[in-house]
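# Let me see the structure of the following:
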Amino acid sequence: MIIGLAFVGFLAFVVINLVVGIAAVSTESAAGIGTGAVFLALIAFGGGIWLTRRPEPWAKGLGIGLMAGWALVSIVSAGFCTGLNPQMYQ
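Alright, predicted model coming up:
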């Protein structure tokens, strides 16, 4: 159950990343991209840590999936999709 929900958390982060990424890039400013990057990190790690501290097993899997989703998307996209790539701020 936890592994399945971790996969759901990963997919949820990818969808959230897509929506926030499009909104951040459409602002065409470094401040908008920076705000999007901070927002994505807060969703992934703030929400992920909050969910993993809950006693329900579904919450733990979902929280781990959110955090793993941020990490994997950052690695696969070389930081472009999560706002970690410094070339985005120029």
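# From now on I want contacts and neighbour counts done on CA atoms only, so please keep to that.
Will do.
# now the helices for this protein?
Using DSSP state H, the helices of the chain run over residues 2-26, 30-41, 47-52, 57-76.
# nearest to Met88, of those helices?
The stretch from the helices of the chain with the least distance to Met88 (C-alpha to C-alpha) is helix 30-41; that distance is 7.2 Å.
# That closest one vs helix 2-26, what angle?
Put simply, helix 30-41 runs at 170 degrees to helix 2-26, going by axes from the mean of the first three to the mean of the last three C-alpha atoms, to 10 degrees.
# got the buried residues for helix 30-41?
Neighbour counts using 16 or more other C-alpha atoms under 10 Å place 30, 32-34, 36-37, 39-41 of helix 30-41 among the buried residues.
# between that helix and helix 57-76, how many degrees?
140 degrees.
# Rebuild the helices of the chain as CSV, extending it with distance to Pro86.
Putting the helices of the chain into CSV (distance: least, C-alpha to C-alpha, whole Å) gives the following:
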stretch, distance to Pro86
helix 2-26, 14
helix 30-41, 10
helix 47-52, 25
helix 57-76, 13
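# Could you also give me the structure for this next sequence, so I can compare it with the first?
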Amino acid sequence: MALAGATTFIVVNAIAGFAVFLIAASSNDTTVAKVLLALTAVVSAASAFGGGWLLIRRKRPMPKGFGMGLMIGWSLVTVCTAGLCTAINPELYTSMFGMAR
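Sure, this is the predicted structure:
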């Protein structure tokens, strides 16, 4: 179930993250793009760790494994993409998409 949770997070994050990056890149206002990316980072982490924590608390093996998988999936995506796909990379907020400091 941990593998299923990690895979689920990776697939959902890829679809949602792609949509968010398209919207942020097409925005003319850098403040809106930065807020959208920050909101994405918070929602991504909250869904993985909040949802994972709630599933782990159920004390049954299948939900517990899936919850751990969500957390593992977030960690793998963050490490393997240097934080780009979970929106925690500081480069997203400074120079990417033409956003100047």
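# Got a TM-score for the two of them?
For this chain pair, the superposition-based TM-score is 0.90 by TM-score structural alignment, normalised by the length of structure 1; 86 aligned residues with a C-alpha RMSD of 0.9 Å.
# picking up where we left off before, quick one, which of the helices of structure 1 is packed in tightest?
helix 57-76 (a mean of 21; mean count of other C-alpha atoms under 10 Å).
# Could you measure from the equivalent of Ile10 of structure 2 over in structure 1 over to Ile75 of structure 1?
Aligned by TM-score structural alignment, Ile10 of structure 2 pairs with Val14 of structure 1. Here Val14 of structure 1 is placed at a distance of 13 Å from Ile75 of structure 1 (C-alpha to C-alpha, to the nearest Å).
# Over to Leu62 of structure 1?
Counting by C-alpha to C-alpha, the gap from Leu62 of structure 1 to Ile75 of structure 1 is 20 Å.
# got it, and Gly47 of structure 1?
20 Å.
# Distance of Thr31 of structure 2 relative to Thr94 of structure 2?
With C-alpha to C-alpha as the criterion, Thr31 of structure 2 and Thr94 of structure 2 are 11 Å apart.
# now do the same end-to-end measure for stretch 38-57 of structure 1.
End-to-end distance of stretch 38-57 of structure 1: 27 Å, with C-alpha to C-alpha as the criterion.
# Just tell me the aligned range of it in structure 2.
Under the alignment (TM-score structural alignment), stretch 38-57 of structure 1 falls on residues 42-61 in structure 2.
# which other residues reach that stretch?
Residues outside stretch 42-61 of structure 2 that contact it (C-alpha atoms under 8 Å, 6 or more residues apart in numbering) are 9, 13, 63-71, 73-74, 86.
# Leu22 of structure 2 corresponds to which position in structure 1?
Match for Leu22 of structure 2 (TM-score structural alignment): Ser26.
# Next, count neighbours for the residue nearest to Ala14 of structure 2 when sequence neighbours are not counted.
Once flanking residues are discounted, Ala14 of structure 2 sits nearest to Cys85: 7.4 Å by C-alpha to C-alpha, 6 or more residues apart in numbering. By other C-alpha atoms under 10 Å, 23 other residues sit near Cys85 of structure 2.
# In this model Leu76 seems to touch Cys85 of structure 2, though I could be wrong.
No. In this structure Cys85 of structure 2 lies outside contact range of Leu76 using C-alpha atoms under 8 Å: 10.4 Å.
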